[in-house]
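Novice: Mind looking at a prediction? Sequence and model below.
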Amino acid sequence: MIKRLLLIVGIIVSLSSCGEDIAYRIEGKLTNLEDQTLYAVFENDDIKAVDTVICEKPGQFLIERKQGDFREVTIFFEDKTHWVTVYPEKGEKVTITGDANYPTMLRVKGGHINDRLSAIKKELAPLLKEQADLIHQLHNRGKESVNNTIEETDVASRLANVNHLLSEEVAAAVKKYPDEEASVILIQNYFMHPDDTRRMDELLAVLNPKLKDFYLVQKLQEYSARAKRTALGAEAPGFNVKNIYGAPVSLDSFPQRYLLLAFTAPWCDMCQTEDLYLDKVATKYPKDKVDMLLISLDDNQSEVRKVLAKDSIDWNLVTDSAGQAAMLVDLYNVSALPRCFLIDEEGKIILKTDNGMEIKHTLENLIE
């Protein structure tokens, strides 16, 4: 009888353990969460898997995945306007707690990386809260029909100071924990600047060489190399593409003149030629002095040709047909639109900007 009872208990335990064979388990309890639908994006290299999660109770959710090998899970919430990234370890439960209004302060526990990052966040909590509050203030002021410029300037100045203090504290944390993968994540989150990688390079050099095989180290090194490719003073990367009329265009197509490369997109309000001063450049300077090439992430060439036919300016334009614009975006390390590069007569990059007035003043100083 005892043997039969032991056998039955063994079977029950075995069956229950099979149900618990879960590779990744993330539990969350967030306060002030308004939208109860979340999206979990599991990632590893080029592999992505997306789960839609509905909170069981207000602010409480459970994410489980039995299969896969993932390095990161990013959870988007509040209609995908906020997110938090966790770094799971197989078989290790992860918990996320905190105020949904302060995503950078959410506490993520479970696994060595998450625990270390949460400990650092706890030390930075006052600065992180002040940063979030100031960003919220600027956002709300932007919605108001009448803005107080003096107050906006004050808030922006305070935010810049907080951002500076945060970067200094984070750099100190990286130097304090040079052996830990969490430090690499901090470098990625705070020092991945597309136009200036000096601080990132400095902190990468501080890391223990044993971290060289950590996937993010290689990613950051490659990012730094791409950024240096289009740094001020660098030789502009060469290319061979065709414009919307089928004519071949390369860097050599613009000899002995300034070339303004302008990356735009049809959905980008700031990308309009008048906002970037491009129409003024086209009409003010002869092409043997200043020439332009527009790169637009627009795949409908026939529609673009119809629009250009009505324009008095003869634009030289490359669209995303056959991935040409996307290739140039990657080649020139364009991280946001619009983005303009001014290349001098020797083929060197002398200006990177998204500001039309800066383009205007730079050309006036160079030519006039």
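Specialist: Alright, I've got the coordinates.

Novice: all contacts plus neighbour counts: C-alpha atoms, from now on.
Specialist: Noted.

Novice: how close does S16 get to G10?
Specialist: Separation of S16 from G10 (CA to CA, to the nearest Å): 10 Å.

Novice: before we move on, what about K348?
Specialist: 74 Å.

Novice: Compare the two (neighbour count), which wins?
Specialist: K348 (20 against 12; other CA atoms under 10 Å).

Novice: which one is that one nearest to, not counting chain neighbours?
Specialist: Among residues not flanking K348 along the chain, E235 sits closest, at 4.5 Å (CA to CA, 6 or more residues apart in numbering).

Novice: Could you do P178 as well?
Specialist: Leaving aside its sequence neighbours, P178 sits nearest to L207 (CA to CA, 6+ apart; 4.6 Å).

Novice: Touching, the residue nearest to K348 and E345? I think so.
Specialist: No - with contact defined as CA atoms under 8 Å, E235 does not count as touching E345 (11.1 Å).

Novice: can you give me the strands for the stretch 201-350 of the chain?
Specialist: Using DSSP state E, counting those that start in this stretch, the strands of the stretch 201-350 of the chain run over residues 240-242, 248-250, 258-264, 290-296, 317-318, 339-343, 349-353.

Novice: and the second one, what other elements does it pack with?
Specialist: Going back to what we said before, that points to strand 248-250. Where contact means 3 or more CA pairs under 8 Å, 6 or more residues apart in numbering; DSSP states H and E, strand 248-250 is packed against strand 240-242.

Novice: I'd like to know which elements the helix or strand containing I96 is packed against.
Specialist: Under the criterion of DSSP states H and E, I96 resides in strand 94-99. In terms of contacts (3+ CA pairs under 8 Å, 6+ apart), strand 94-99 is packed against strand 24-31, strand 107-109.

Novice: Pick the most buried one from these.
Specialist: Each of those was scored by mean neighbour count; the highest is strand 107-109, a mean of 24, by mean count of other CA atoms under 10 Å.

Novice: Following it in sequence, what is the next regular element?
Specialist: That would be, after strand 107-109 and using DSSP H and E, helix 112-143.

Novice: this is the comparison structure:
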Amino acid sequence: MSKFRIIIAICLIISSFNSCKDENKVTIKGEISNLDYPYVIVTHFSTDVLTVDTLKIGNKGQFNYRTSIDTLTIFTFYFNNYNSSAIVFADKGEKISIKGDATLPDLIQVNGNEINDDLTLFKKENEALLKQRAELLNNMKIDRMENTNQGILSENEKIVRLNSLNHELTQKAEDFVRKNPSKIASVILINNLFRDTENPTTLERVLKYLEGEASNFPLTEDLRMHCNKVKLSAEGAHLPYFQLVDTKNDTIRSIDFSGKYVVLSFLSASDKESKEEINVLKNEYNNLNKDSVQFISIYIDSEKYPITTISNDSIPWITVAEKKSWASDIVKTYNIHYVPYNILISPDGTIKRRNIPAHEVKKAIANGAKWS
């Protein structure tokens, strides 16, 4: 073989190699406004390894990200020092674009393949609703940070308004899923808007709409398993068994309180709302028959352990400081996503009320006693 032919062969091999490398590349270009930091953080998993990259941004919030992947991958872009984020679905060889406002992450538009395009279409069709919800959430966040109340609505009115907007949004999402049962975007919407629902029957209902590719998608199976798990601690279910060690180093078990009403309260030692919740629970507790009721407060702070402020609250009932915090078994078993959070359990071990307000505990127990 002549040298010329050898050179040509080598060039073809290199060209072929580079072509294969390019086929595995994904390019994601973005333009995000209202960025307070000169960088964007992007993360994704590759063969079970979390990759974290920092991207510099241009004067107009522009950035460009290029990496190699071999299958459909979920990228998370974090803005303003992790205060907001956007999810991108991308496969090898694709070119994806991101555009939007960092202060309105739910409205950030992602385009470049069917999943992103479908999700962006849903956002556009419900832009007014999503914008109202985002602005209300931002307002409530400022209230918590500054310990004030912004705007004409009271805190309770804002919560009622947020619940109303969330309900309307889930209705829109369910309608989308019903009309698009085989789209992967339907699975993503179910995961985003129905996964943390208090009522597992709602999640179960929307999952039944899925067909074809969407029904067989790995996330769908995860959602089905999650739904079955949530049922175990839903209203009407028998309380899942638990065993805990309280702050007196005594072991307590769920079966120890058979025949009594049990109020499980999940709290934070450093959270203002939890401290207010304790005061209301104390008032309720003082007006109940201690022989027929047992309160148990479970502190799940992640920043400090051991928790030293429990004793300062002078709580007259059982308290538990969970070492594993949000990763603890009881938090997972009872499907707890935020604090304060109360669960009322009847003397026969049935979960009567989830997320019951502290000031309704006495009334709910009184009504339960009448019904039994």
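Specialist: Sure, I can see it. All figures in this text were calculated on a predicted structure; none of them were measured in a lab.

Novice: To S157 of the first structure, which of the helices and strands packed on strand 94-99 of the first structure lies closest?
Specialist: Proximity to S157 of the first structure, assessed across these by CA to CA, is greatest for strand 107-109 (28.3 Å).

Novice: tell me the average deviation of that closest one from the second structure after fitting.
Specialist: Compared with the second structure after fitting, strand 107-109 of the first structure has a mean deviation of 1.5 Å; criterion: mean CA distance after the TM-score superposition for the first structure.

Novice: Can you state the residues of the second structure onto which that strand aligns?
Specialist: Per TM-score structural alignment, the counterpart of strand 107-109 of the first structure in the second structure is residues 109-111.

Novice: ok, now stretch 341-348 of the first structure?
Specialist: Going by TM-score structural alignment: stretch 341-348 of the first structure matches residues 343-350.

Novice: which residues touch the matching stretch?
Specialist: When contacts are defined by CA atoms under 8 Å, 6 or more residues apart in numbering, stretch 343-350 of the second structure is touched by residues 235-239, 257-265, 351-356, 361, 368.

Novice: Could you pull out the buried residues of that stretch?
Specialist: 343-347, 349-350 (16 or more other CA atoms under 10 Å).

Novice: Please apply the same query to stretch 34-42 of the first structure.
Specialist: By 16+ other CA under 10 Å, the buried positions in stretch 34-42 of the first structure come out as 36-42.

Novice: Greatest separation within those residues: which pair is it?
Specialist: Q36 and F42 (19.3 Å).

Novice: Quick one: map T76 of the second structure onto the first structure.
Specialist: So T76 of the second structure corresponds to T74, using TM-score structural alignment.

Novice: Correction: the previous question concerned H44 of the second structure.
Specialist: Aligning on TM-score structural alignment places H44 of the second structure opposite F42 in the first structure.

Novice: E125 of the second structure now?
Specialist: So, by TM-score structural alignment, E125 of the second structure is matched to E123.

Novice: what do you get for L267 of the second structure?
Specialist: Aligned partner of L267 of the second structure by TM-score structural alignment: T264.

Novice: same deal with G61 of the second structure?
Specialist: By TM-score structural alignment, G61 of the second structure lines up with G59.

Novice: So its match sits against K29, correct?
Specialist: Yes - applying CA under 8 Å as the test, G59 of the first structure and K29 come out as touching, 5.4 Å apart.

Novice: What's the average distance for the strand holding I96 of the first structure when superposed on the second structure?
Specialist: Here strand 94-99 of the first structure, set against the second structure after superposition, deviates by a mean of 1.8 Å using mean CA distance after the TM-score superposition for the first structure.

Novice: before we move on, the earlier item: need the strands of the stretch 201-350 of the first structure in a markdown table with distance to V281 of the first structure, can you?
Specialist: Putting the strands of the stretch 201-350 of the first structure into a markdown table (distance: least, CA to CA, whole Å) gives the following:
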| stretch | distance to V281 of the first structure |
| --- | --- |
| strand 240-242 | 22 |
| strand 248-250 | 20 |
| strand 258-264 | 9 |
| strand 290-296 | 8 |
| strand 317-318 | 15 |
| strand 339-343 | 12 |
| strand 349-353 | 15 |
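
Novice: how about those strands, which one is nearest V162 of the first structure?
Specialist: Closest approach to V162 of the first structure among the strands of the stretch 201-350 of the first structure (CA to CA): strand 349-353, 24.5 Å.

Novice: Now do the closest one against strand 258-264, angle only.
Specialist: 30 degrees (axes from the mean of the first three to the mean of the last three CA atoms, to 10 degrees).

Novice: Now strand 349-353 of the first structure: buried residues?
Specialist: Going by 16+ other CA under 10 Å, strand 349-353 of the first structure has these buried residues: 349-352.
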